[in-house]
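Asks: for reference, the sequence and a predicted model appear below.
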Amino acid sequence: MTRLKLSDITDEKPVKLTIEISARLHRDMVAYGVVLNGGEGRDAPAPEQLIAPMLERFIATDRAFVKARRAAQPAAVSG
């Protein structure tokens, strides 16, 4: 089985965004959804269902962002 960066699409209450993507990216995202669904096109996640998990994964694995975010947070007070 192909190991993808996304594993599960959770169903949470969304915040609506309007974005425009290229046709090429849309085709790639449709194909990604099919692969994520085990090669089955039927019931594969739609591109709009992939965007948030992909961005979350990207942010979570961006080491420079995690390091900068940690540095910006105030130090925990021990008591």
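Replies: That came in fine, so what should we check first?
Asks: only C-alpha atoms for contact and neighbour calcs from this point on.
Replies: OK.
Asks: roughly how far does Asp32 sit from Val15?
Replies: In this structure residue 32 is Tyr, not Asp. Shown here: Tyr32 relative to Val15, a distance of 23 Å by C-alpha to C-alpha, to the nearest Å.
Asks: try it against this one:
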Amino acid sequence: MIKLKLSAIPDERPVRITVELPATVHRDLVAYAEVLGRETGHAIADPAKLVVPMLARFMATDRAFSRSRREVRGR
């Protein structure tokens, strides 16, 4: 079994975002959605919905960012 960084995407109200992605990043996002769908048993109809949880996961696991946030809050 593949160990992906994301788990099942919670069913929440949609959030609109507008970004331009390079074609290679979009292809990878679509491929990631397909793999995640197979792993969780829930197809991802819109790969763009992965962007927010991916960004949230990235920021939550970035140690330098977390350290910086703690320093700013401590002031």
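Replies: Yep, that arrived. In this text the structure is predicted, and so the values were computed from the model without any measurement.
Asks: Tyr32 and Val15 of the first structure: which has the busier surroundings?
Replies: Tyr32 (20 against 6; other C-alpha atoms under 10 Å).
Asks: could you check how far the more buried one is from Ala72 of the first structure?
Replies: 35 Å.
Asks: and for Leu6 of the first structure?
Replies: Counting by C-alpha to C-alpha, the gap from Leu6 of the first structure to Ala72 of the first structure is 28 Å.
Asks: more neighbours: these two, which one.
Replies: Between Leu6 of the first structure and Ala72, counted using other C-alpha under 10 Å, the more crowded position is Leu6 (14 against 9).
Asks: the more buried one touches Leu55, doesn't it?
Replies: No: counting by C-alpha atoms under 8 Å, Leu55 is not a contact partner of Leu6 of the first structure; they are 10.3 Å apart.
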